[in-house]
Structures are given as C-alpha cells and as structure tokens.
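Asker: Sequence and predicted model, in that order:
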Amino acid sequence: MYEHLIVKEQDRWVEVHLNRPQVRHALSRALMREITTVARALSDRTDIDVVILTGDTRCFSAGADLNDAQAWADDSLSTVQRRDIAGTGFRMCKAWEEMPQITIAAIEGYAVGGGLALSLACDWRVLAQDAFVSLPEIALGIPLTWGTIPRLVNLLGPAKAKRLTILCERVPAPEALSLGLVDYTCDKGQALFRAQALAAQTLAQPAATVRMSKESVNAAATALNHASSYMAHDQIALAASSPESRAARGQALR
C-alpha cells in the first residue's frame, strides 16, 4: 500500500516506520504525502488508540529532501504550484497533530530539520541517549516552517524557541530532555521499546477519556498556532528564491 512506509498493526496500536534508508529517511514530497495519508487513515480508526512513528536504528530522519526542495524556488512553476509544494510539510505535521490517538515518536541517531519538526507534531518524543536533534533550516537559507515555531514556543517558551531556530545548534539527548524538547530518553537501540512501553501504559487507561483529554490539551495549546504560521508557505517560497538561500542549499548538496 505504501512505497516509503512500513506499517505494523498490533492490538489497539500501530507502528509507522519511515522507509527510505538509502537517504536516511529524508522527507521527499512522495514520502510526506504518504505520511499524511497514513495519519488521516488512522485518524478514522476507533479501534486504534496509539500510533508510534519511527525510523530505524540508525536515524529517525535527516529532514526535508533538499533535491525535492529545489521546487520551492522553481521559476518555471506557477505561484500556486510553488505554494502547494511548500505547504506539503505543513499539511503532514498538521495531520499528525490532529490525530485523536496518542502519537509517540521514537528517535534513534538523530532527527534533523523536518524530521524533528514532524516529531514535534506528535504527543511525546523518546530519544536515545546517544542521539541528537537540530533545526538547520536558517543555515540553509530558509525559515523554519511547517507550523514548527508555534509548537516550539508552546513547548519551550519564546527565548529557547528562538535559540533552537536561529542558532541551528546540535542538541544532544540529555540537553534536549532538560529543555523539554523531548519527553523521555533511553539507552541506545531502545527508543522503539520505550515507546512501546508508553503505548502499553496509555492503553491501560480508558480510551475515550484519553482522547477527550488530548483534545482538551491541544485545544488550549494550539489555539493561536494557525494565526502565527499560516503565511509559512509564502515565507519559504520567498526566502528559497533569494541568491543567499540558493547558495546555502547548493553548499549543502555538494
């Protein structure tokens, strides 16, 4: 059913494995569309109460596929086409954020850029002790979009959100935990097992009440998110077309 995902269904929970290992699970448009599709399909399932999202033992995701990303600034495309392309990640993250089930990202190795952005759309993040996270978008000449900035502000507050967004620092697991960027750390190779244990804890609770509680928390936390991120499609298209942005991405692709 999916070209770039492996979906494993258990009793009342599902694992979604990113499956582009040859490019470190880089988020191509094709993969992002599949991630969006599986989120929307699972959202309609009343027999599934937890969804775990993961990569493999090497990494979660290297972020947006920069080869695909060149389309953001492709002058041969119409503005409507470029906006649609630029909005792919936003729609993907929103689909995961809006899932009624509890969602858990299990991260080994690293979650970089769009990979971390996707994990932030989940309810909880488990990070292996030797892993790291980072948001290098500005160093690539593009703003951090996909609705990630309001999620960071909700989690960390404005100062730390600016630090992670603007300085493009590599954040190791212990610091990510202390900042509140992830919720749990674990031994190397154990992220999926820790996520499964969290799934079991969640499944022990009354399912309807869990869903109601998640909906209430999200309603309070995300009330202004759209107002602060709806222009992201246009920001990324504008920034991506600048000479400095093209040069930064060119360096990264070498």
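Answerer: Thanks, I have the structure now.
Asker: alpha carbons only for contacts and neighbour counts from here, please
Answerer: Will do.
Asker: Are we agreed that residue 81 is in a helix?
Answerer: Yes - counting by DSSP: H, G, I helix; E, B strand; the rest coil, residue 81 is located in a helix.
Asker: put this beside the first:
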Amino acid sequence: MADTVQLDVEDDVATVTVDRPDSLNALNVETLEALDDAIEEAEDADARALVLTGAGEKAFVAGADISYMAEMDVQEAEEYADLGHSVANAIESFPAPAIACINGYAFGGGMELALACDLRVASERAVLGQTEIDLGIIPGWGATQRLPRLVDDETARRLVYFGDRLDATDAHEEGLVGEVLAHDELREYVDELAAELAAQPATALQAAKEAINQSHETTLEAGLDFERRTWAGLFGSHDQREGMAAFLEDRDPKFE
C-alpha cells in the first residue's frame, strides 16, 4: 500500500486516511489503488466499522487528479473510471458500516466516495460539490446513480448540472450529510460513533446493510422478499440468541 493512504485498525474500527494534504488529498492512480488495498486489508482484519477521512485541516478529498485526467483518451478514461468505481463499490459493499468523516473539501470524486459510505458526518468547515461540470465532464464514479437515491431527483440534477458547492449547513439541509459538528469535535465524535457501531452485533448489522443496499437495486417486492429471508436467516445465530436472552433476562447482551 502506497504511503498516500494510511490504515489504522484499533478496537475493531478501521480508519482509512487519504494522506496527500499538500494536494488537498486529490486522488491520483496510486492513491486510488492504495485505497482499494486499504479497504481490502480492513475487511481481512474483520473490522466492524470503517471510517474514511482525509489528512490535514483543509480537505476530505478535493477530487480526482485533474492534471492526470487532462490528456486522457477514451480508453484511459474508462480505465480510470473503473478504478474509481472499484473503490466506491468496495466501500458500499464493505461488510460493516462505513462512515465518511468529512473534515473539509469534498468535491467531485471525493464527494462520490462519501456517497458510497453508509453515514456522512461533516465538519462545520466542510464544503461539498459534484463539480465535474466545470471541467466539461460529468461525475464518473457513481454520483449520477447514488446522489438521486440520497436526495430528491431535482436536487441531484441541480447539483450535477450546475456544479454547486454547498457548505456543511446547506448539505445537511439537502440530506447529503447526516450531522454537522464543530471542526475540533468532529474526529472524536466520529470515533465514538464508529465504536458504537463496532459494538453492535456484526452479523445483524451486515445483514441490515445488505438489505438496505438491496432497496436501491431492485423492485419493492424483491427487496421485501430479500429482507424476509435475511431476517429469518439470523435466527439460530449466537447474536440473535444472546440478544433475545439478554432482553428477557434484563441484562446487557454480549455479542460476538
């Protein structure tokens, strides 16, 4: 894994940090590949929560590497898009909740990685935007599909068509982020949130994530059937037995 990405696993929480603060954590090929590797390592470590953030005080991820993209042809662009999609899909399919700790600028591909997370928590200093239209292109790492699923259709279209940049308060009002924190409180809060998720029953939490993700990919009827089968499949697991026994015995559960 390149030194442009740092992975820390502690108490079942994996924190992946894009570490290019001098470039506002922009994503070049090396960094994208390192992100892919870090997420795979976090999964291999059986992390029960994943936190994605950026190094420094200014940026989460300010976007893709424009200097690299400027001279790409169609085939090179497709390969670059494939790499961005690989990282975003790895976050979305990670077998535990992923939290975007948005500590600053989140533009273009950076916002797309945040969209792939389950939860988004932003610093009051954060600014978000799908700014690709200013470069004569469109989002290429998932925003045209994930953004309308998160906010209403017209809001998504406006954000993509105009490339508007939203401060943290406006992003919260539009539903792009779930919470906004004072900048110096953000990391501690996200760490506490991740620890709380890591303490949840992992099998049930993974099943919940898979079921919710399924709602974006299929019909309501098929999604309900998936939920029913997934719910039933948890019965007989240690965490189901322990959780219900603890409730009936009026004590705290001890999940695996």
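Answerer: That came in fine, so what should we check first? Remember, it's a predicted structure, so these values are computed and weren't measured experimentally.
Asker: And residue 43 of structure 2, how far from residue 94 of structure 2?
Answerer: For residue 43 of structure 2, the distance to residue 94 of structure 2 equals 7 Å [C-alpha to C-alpha, to the nearest Å].
Asker: Residue 53 of structure 2 too?
Answerer: Applying C-alpha to C-alpha to residue 53 of structure 2 and residue 94 of structure 2 gives a distance of 16 Å.
Asker: Of residue 43 and residue 94 of structure 2, which one has the most company?
Answerer: Comparing residue 43 of structure 2 with residue 94 by neighbour count (other C-alpha atoms under 10 Å), the higher total belongs to residue 94, at 24 against 18.
Asker: What is the aligned counterpart of the more buried one in structure 1?
Answerer: By TM-score structural alignment, residue 94 of structure 2 lines up with residue 99 in structure 1.
Asker: Am I right that that match is in contact with residue 43?
Answerer: Yes - using C-alpha atoms under 8 Å, residue 99 of structure 1 is in contact with residue 43, at 5.2 Å.
Asker: give me every residue that touches residue 203 of structure 1.
Answerer: Taking C-alpha atoms under 8 Å, 6 or more residues apart in numbering, we find residue 203 of structure 1 in contact with 12, 49-50.
Asker: With residue 125 of structure 1 instead?
Answerer: Going by C-alpha under 8 Å, 6+ apart, residue 125 of structure 1 touches 104-107, 119, 182-184.
Asker: 7 Å - rerun?
Answerer: Going by C-alpha atoms under 7 Å, 6 or more residues apart in numbering, residue 125 of structure 1 touches 104-106, 119, 182-184.
Asker: Report the two of those residues separated the most.
Answerer: Using C-alpha to C-alpha, the contacts of residue 125 of structure 1 reach their maximum pairwise distance at 119 and 184, which is 13.0 Å.
Asker: In terms of packing, which of the two has more residues around it?
Answerer: residue 119 (28 against 22).
Asker: what does the more buried one align to in structure 2?
Answerer: By TM-score structural alignment, residue 119 of structure 1 lines up with residue 114.
Asker: pretty sure that match belongs to a strand, no?
Answerer: No - Residue 114 of structure 2 is assigned helix when assessed by three-state DSSP, not a strand.
Asker: Roughly how far does it sit from residue 51 of structure 2?
Answerer: As judged by C-alpha to C-alpha, residue 114 of structure 2 and residue 51 of structure 2 stand 10 Å apart.
Asker: Now the common contact residues for these two.
Answerer: What both residue 114 of structure 2 and residue 51 touch, as defined by C-alpha under 7 Å, 6+ apart, is the set residue 100.
Asker: Quickly note the distance from residue 109 of structure 1 to residue 62 of structure 1.
Answerer: Distance from residue 109 of structure 1 to residue 62 of structure 1, by C-alpha to C-alpha: 10 Å.
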